Every structure is written in C-alpha cells, then in structure tokens.
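Colleague: my questions concern the predicted model and sequence given below.
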Amino acid sequence: MALCVALLIASEFMPVSLLTPIATDLHATEGMAGQAISVSGLFAVVTSLAIASVAGRFDSRRVLMVLTAVMLASLLLIAWASSFTMLMAARALLGVTIGGFWALATATVMRLVPARDVPKALGVLYTGNAVATAFAAPLGSYLGALIGWRGVFLALVPLVGVTLLWQGVSLPSLPPRAARPVGKVFALLKRRHVAFAMVGVMLTFAGAFSAFTYFRPFLESHTRVSVPQLSLLLLGLGVAGFVGTSGAGVLLGRRMDALLRWLPLALAAVTLVLLAVGHVLWAVALALFVWGAVNSAIPVSWSTWLSKAIQDDPESGGGLLVAAIQLSIMLGGALGGALLDHVSIGATFVGAAVLLGAASLLVGDGARIKPLD
C-alpha cells in the first residue's frame, strides 16, 4: 500500500515539476496547466464520497487492485495526450484512483493491524508519500529535460504494473462490510467537531497547494534557476518530507492538537519567507527544505485525527476527509493559477499564506475538533 501511495502521489503531482514544458507543448498557459492537478481533485472528490458505498459490496482487496489498474490506464493516456482536453480527461481518470484509494486507506490499515499499531502503520503508509515527494518532482524535472514530459509519465507505467501484481500477492482478502450510502458520509457533518475539522482541512490544503503547485514558475522567474538547480531544490523539498513525517510520528501521540494548529501557521510564514528571499538561491533552498518538512507532517496528522475522532465509521470518515482534501487542492490550485495569470506569483503566495493562517485560527486549541463526551 505504501508503494502504491508513492506512485499515486508521484502521478498526481508530477505536473508541478513539468508545468512549463506541458504548457508549451499543449499550447496552454502555466495557470491552465496547473488545472491538470485541479481536475484530478474534482474527480477524486466525487469518488471519495461514493467509494464507501461501492466498497461495502465487494472485497476491499479487489477494489484497491481495480483502482490501481485505473491509475495505470490514466498514465498511458496522459503520456499519449495530443491536446489539453485529452490531458484533462486522463487526469480526471487518475482522480478516480486518488479519491478511492485514499478514502479506503485509513480504514484498510485499521483492518490490517491492531488498534495500538494504527498510528505507526499510518506512518509507514505516509512514508510512501514522503518518498514520492522526495524523488518525483526532482526526477520529473531532470528526466523531463532528457526524455520529455511524456517519457516521464511512461516511465511510471511499469512501476504501477509491478505494484498491481504485488497487491495481488500480498494483500489478504478483506471481505465486504455493510454498504454505506453516500448520505451517511454527509451525515458525519452533523457532528460539530467533524464539521469544524473539515473546514480546517480545506483551508490548510487549499493554502498549501495554492503555493506548491506553482513552485516551478516561482523558481524560474524569481530565483532564475537552471534545470539542474531546479531538480536539486525540489529534491531538498522532498527529502525534507522524511523529516516532517518522522517528526509528526513521534509527536502525534501527545501533541496532535498542537500540530494541527501550528503546522499551517508555520507553513504560511515559510511561504512568505520564500517570497521575501526569492532572489537568493541558498536562502530559497533552506526555506524550501523547511516548507517540505512542515507540509509533509500535515496529512499524517489529519489521518491520525480521523482514526481517533471517527472510530465508529472510518470508511465514511475517510471518504469525507479525502473529499475535503481533494476539493481544497482543486480550489487552491485554481485560485493560485488565477492569481498567477492575472496578478503575479507574489499574489499567489500571499493568498496561500492567508488561507493557511485562517486554518490555524479555526483549529485554535483543538477544542472545536474534539468529539463531545
């Protein structure tokens, strides 16, 4: 599952490091190319809300394998895209896997390991996230210059094929449980702590991806980096993900509320620092490392919150959490692209910081996102 997560994250966010060549090849603006990430988020939202109902009728092992096969098909279509419309359609297909797999991930982990090991198992799962963040963007940037952006996506195809075979061998049968209607997912929003948490999730991820999606245009226009420098900067950003994931794993047992409150505020501050030191290469490199460490701690923190705050229905809770995250990625990417195209990259980063600051204020001391006794 961690390997599939790594490839899923790599597939979802690879356009970040290939934004400029994709836009040039398909005759689109960089802001439009950024919507290739946003459209996958839209379809991930729909799938994450519906997957609990579908998965409740089938063996979860088979559902996860079908979703992985859909990712394989989407990568082939992305590599063969002859127009911006075809690219968006292929990315929409990828969104189906993103929404379905992530929505089932926490609930599946809860079925695979004892309750006491769930936070540790989630940390292992998110190691796949850190690996992809560490290597996908810099490798995408570097290989894109050698074999083209289409070749980069084709290179992922055999890896996904191996993952699909490995799932068939390693995952045990996970018999279906009672089907959960879509309405049950939305019913969770009637719980006060869940409703507040989902707003906090959306503000956090929208702010993060308003900035993250457009790092390459920022680094090219402000820092004036070459392709090798861009690859190294993105590698540093990704390697920092291991630091953030490990640090969150250590602190989550006793500092979960504090992490959910202060991580977005710290990310907002570093985003503004990036803008301030954008012309100084070494300072940008340091800021990107800190940004990557802080950002990588956020998803595992919210997944741990889910395992504690919605223990009675993790499948529906997982669908709701993923829907909130993917919707915010879509909206954040769209907002960042609009600000980039119509104002400036500076406006994109400031807008991201405002959203992140609002998330920190909403979470507060954590009382709003705790279940009522």
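Modeller: Structure's in. What do you need? Numbers count the residues shown, from 1 in each chain.

Colleague: all contacts plus neighbour counts: C-alpha atoms, from now on.
Modeller: Noted.

Colleague: helices along the stretch 151-300 of the chain, start to end?
Modeller: With DSSP state H, counting those that start in this stretch as the criterion, the stretch 151-300 of the chain has helices at 182-187, 192-212, 215-218, 227-276, 281-309.

Colleague: now the second one: buried residues?
Modeller: Residues of helix 192-212 classed as buried under the neighbour-count rule (16 or more other CA atoms under 10 Å) are 193-212.

Colleague: do the same with the last one
Modeller: The neighbour-count criterion (16+ other CA under 10 Å) identifies 281, 284-285, 287-307, 309 as the buried residues of helix 281-309.

Colleague: give me the angle between the helix or strand just after it and helix 281-309.
Modeller: Toward the C-terminus, helix 281-309 is succeeded by helix 314-342 as the next helix or strand (DSSP states H and E). Interaxial angle, helix 314-342 versus helix 281-309 (axes from the mean of the first three to the mean of the last three CA atoms, to 10 degrees): 150 degrees.

Colleague: structure two is appended below for comparative analysis:
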Amino acid sequence: MTTVDTPVPATGGRSPVRGWLAVLAVTLGIFSLMTSELLPVGLLTPVGAALDVSEGTAGLMVTVPGLVAAVSAPVVTVATGHLDRRVVLVILIGLMGLANLASAFATGFAVVLAARFLIGVSVGGFWSVAGGIALRLVPAEHVPRATAVIFGGVETASVLGVPTGTVIGDLSGWRTAFATVGVLGLIALACMLFLMPKVPAERTVSFAELPRVLKGDAGVRAGIAITFLVITGHFLAYTFVRPILQDDGIGDHMIGALLLTFGIAGITGNFIAGALVAERLRQTVMGIAVVLTVAMTLLALVDTDAVTAGAVLILWGLGYGAVPVTFQTWILDAAPEATEAASSLYVSTFNLSIALGALFGGFAVDGLAVTSVLWIGAALAVLALLVPVALGRQERDHDSG
C-alpha cells in the first residue's frame, strides 16, 4: 500500500478516542470499497440475465475494476501527492458511492462497466493512501493495532461483503445490492468528513523505487509471484462459484447462505493465520496453497448437495481467509527497509490478479465448461506451492556457497 505519509505518529495533543473514530471511519470506507469491487461475484447470473449478457461477459464486472485498481494504486498516490489525504479519501469514496448508485439504475451493461471503471480508480487510490494513514491518526503505541483494524476492512469485505451482498440480491434484487453498497460508501464519506482530522501530505513514493525493490530482493519477488498465482487462481474459480453451484442443482435460495458460510470460515482462517505467521510464515503460505488446491479439486470432483458444498466452501474459506494477513506479512518481512514500495507492488499485483482471474475464468466458462475454472484454479495454487520451496532451495545454496 503505497503511502504518501512520513512515519510520524499522531500529535501528542490529539485525543486517542477521536483518532480511533477516524480509524473506524477509514475502515468502513475500505470495507465498502472492497465489497464493491467483489460484489458482482455473487450476482453474475441475475445481472447477466437482466442485461442480456453471458456469465462470462458479466465477469468483466470484476475484471475491469481490478485492472484499473492495479494501475490507479500508484498513479493516484503520486498524482495527488500534494493534497490533504482526508480530501483524497473523501473524493475517492464519494466516487465509489455514486458509481454504485449508477449501476443500480443502469439500463445497459455498458453503463455498468463504466461505473465499474470508476470503482477501480477508487479502490486502487483509496487502498494505497489508506495503507499508512493510521500513522497519522493515533498515538504511536496504537499504530500497529489501528493498522490491523484498517486492513481488517479489506479482509472482512473479501470474506463477508460478497455473501452479504448476494443475500441482499437474492432477497430484493441485484439493483438493491448495488444501491446498498453505494449508500454505505456515502455513509463512510460522512464519517470521514466529521471524524477525520486534516492529514497534510508529506512525501510520495516515486515510481523509480518500485523496480529497484523488485529487482533487489528475492523474497519480494517470491511474495509477488505467490500473490499472483494464488489470487488469480482463487478468483478464476470463485468469480463463477454461483453458476458452479447451480450446475450441481443447488437452488438460488441456498447460494447466499453457502457464500455466507464461506465468509465465516474466512474470518476463522484469518485468526488462525494471524496466530501462525509470526513463527511459521513460510509453512502458512504453503498450507494456504494446499488447502485451496484440495478445496477446488473436491468441488470439481464431488457431486455436491447443499451439505457437501457447504463443507467444501468452509475449507475453501479457511484457506482464502488466511491470505491477506499472511501475504502482507510476507511482503513486509521481505523488505523491512522499503515497506512502502514493496507494499505498493503487492496492492497492484493483488488487484491485477483479481482482474485476470475473472477475465480468464470468463473465457474458460464460455469456451470450455463451468467446472474448468476449478481445475485451472487448483493448478495455479499448486504452482504457488512450489515458489517457497524454490526460494528455500535458493537460500540454502547461497548459504552453502
């Protein structure tokens, strides 16, 4: 998460309570943004049917914002380098809210894609700026916890935002789901306006730092490769989990509940990984790859009903829920002297992988079969498993040499 802020803690005179309220406002903003980016995962079928496009084409609703966010993360940060960070965050969250409301009233798929483009700008820019904002809001001793809370917004959106949006869509229609997220973003905007102090820009991370970090550290390169493989594989399959479940004969009324089960398992996976990464980081990364491989393979092989599908989605959720905290920790540990530049690469890779997963998953669904995305996703997870193995071998060769 490329940050424009210097590592200066919040001023001693500022109320910790006011600072924490500001942190919660930012967390609500990033939760609504990430939920917005991933919301179409649970709504592909009804949106495609309503706007007369195939499920593969509807997957562009995930591809477009992911691609745009991958670019906008560094670009927005550098372009707004002299603006108050509160102003930047407010503008970006407002843009997201209006874009979702436009989607809710869209009469054609082109309007939805234009709105999804604007959401990509918002997601990339907001995440990159918000990544280091806790440093400016709370006293120094509270910064680690405040940062964890903000990133918890990303995690919670990933594992709970989509299922909740799907449930809303099933009960009241997909337009209501988009409108709900848009209104949530506008509520976050109001909270930031009233609860955040001014946060003047201090400095920016230059574009020149990014290739230097990637070229100079094998650990960063490995972390970026693992992120690319796991996130691409996950979203290649998970974007189309609704039609996969429908092909197994599971009714629409059950899919929202199953995705909510996935989300609850994901929160559990996050806590499990949080307890493991300090001492067993590499093993946790490899465990994630194994769990995701097994889950996708089982869903492809087993003729599921609601119970067996729920069991597989619990396993899948445990694996994916562990991803953000584990991969972010890997990147920060690999580049302790260049955390801002390394994290910006991680944000761009994460969002690019979401986009590519949804894009190529759409090609596979339209050109092969719905279940093909599970096999491809599992194959990418297996490749991710090999990266830390290769890195360990390289480190041993270096030490022995």
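Modeller: Here it is on my side, so go on. Quick caveat, the model's predicted, so the values are computed rather than measured.

Colleague: what's the TM-score here?
Modeller: The pair, once superposed, lands on a TM-score of 0.91 when counted by TM-score structural alignment, normalised by the length of the first structure; 371 aligned residues with a CA RMSD of 2.5 Å.

Colleague: about what we covered before: of all the helices of the stretch 151-300 of the first structure, which one is nearest Ile98 of the first structure?
Modeller: helix 281-309 (14.2 Å; CA to CA).

Colleague: in stretch 241-255 of the second structure, what's buried?
Modeller: Val241, Arg242, Pro243, Ile244, Leu245, Ile250, Asp252, Met254, Ile255.

Colleague: excluding chain neighbours, give the residue nearest to the equivalent of Phe101 of the first structure over in the second structure in space.
Modeller: Residue pairing (TM-score structural alignment): Phe101 of the first structure is matched to Phe126 of the second structure. Nearest residue to Phe126 of the second structure in three dimensions, chain neighbours excluded: Leu89, at 5.8 Å (CA to CA, 6 or more residues apart in numbering).

Colleague: the first structure: which residue goes with that neighbour?
Modeller: By TM-score structural alignment, Leu89 of the second structure lines up with Leu64.

Colleague: before we move on, what about Arg282 of the second structure?
Modeller: Arg282 of the second structure maps onto Asp257 in the first structure, by TM-score structural alignment.

Colleague: please name the nearest non-neighbouring residue to that match.
Modeller: Nearest to Asp257 of the first structure is Gly366, by CA to CA, 6+ apart, at 5.1 Å.

Colleague: pretty sure that neighbour contacts Leu259?
Modeller: No - applying CA atoms under 8 Å as the test, Gly366 of the first structure and Leu259 come out as separate, 9.7 Å apart.

Colleague: who has more neighbours, these two?
Modeller: Using other CA atoms under 10 Å, the more surrounded residue of Gly366 of the first structure and Leu259 is Leu259, with 21 against 18.

Colleague: ok, back up a step: the match of Leu89 of the second structure: neighbour count?
Modeller: Using other CA under 10 Å, Leu64 of the first structure is surrounded by 25 other residues.

Colleague: and if you look at Leu174 of the first structure?
Modeller: Neighbour tally, Leu174 of the first structure, other CA under 10 Å: 15.

Colleague: same check, this time on Asp365 of the first structure
Modeller: 14.

Colleague: and the equivalent of Gly148 of the first structure over in the second structure, how many neighbours?
Modeller: In the second structure, Gly148 of the first structure lines up with Gly173, judged by TM-score structural alignment. Using other CA under 10 Å, the number of residues around Gly173 of the second structure comes to 16.

Colleague: how much space between Gly173 of the second structure and Val325 of the second structure?
Modeller: 33 Å (CA to CA, to the nearest Å).

Colleague: need the helices of the stretch 151-300 of the first structure in CSV with distance to Thr127 of the first structure, can you?
Modeller: Output for these, formatted as CSV (distance: least, CA to CA, whole Å):
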stretch, distance to Thr127 of the first structure
helix 182-187, 27
helix 192-212, 19
helix 215-218, 23
helix 227-276, 7
helix 281-309, 10
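
Colleague: nearest to Gln167 of the first structure, out of these?
Modeller: Closest among those, once you apply CA to CA, is helix 281-309, at 22.2 Å.

Colleague: quick one: the closest one to the second structure mean distance?
Modeller: Mean deviation of helix 281-309 of the first structure relative to the second structure after superposition (mean CA distance after the TM-score superposition for the first structure): 1.5 Å.

Colleague: what helices or strands is that helix leaning on?
Modeller: Here helix 281-309 of the first structure touches helix 118-170, helix 192-212, helix 227-276, helix 314-342, going by 3 or more CA pairs under 8 Å, 6 or more residues apart in numbering; DSSP states H and E.

Colleague: okay, the angle between the third one and helix 192-212?
Modeller: What that stands for is helix 227-276 of the first structure. Using the same axes, to 10 degrees: helix 227-276 of the first structure against helix 192-212 is 120 degrees.
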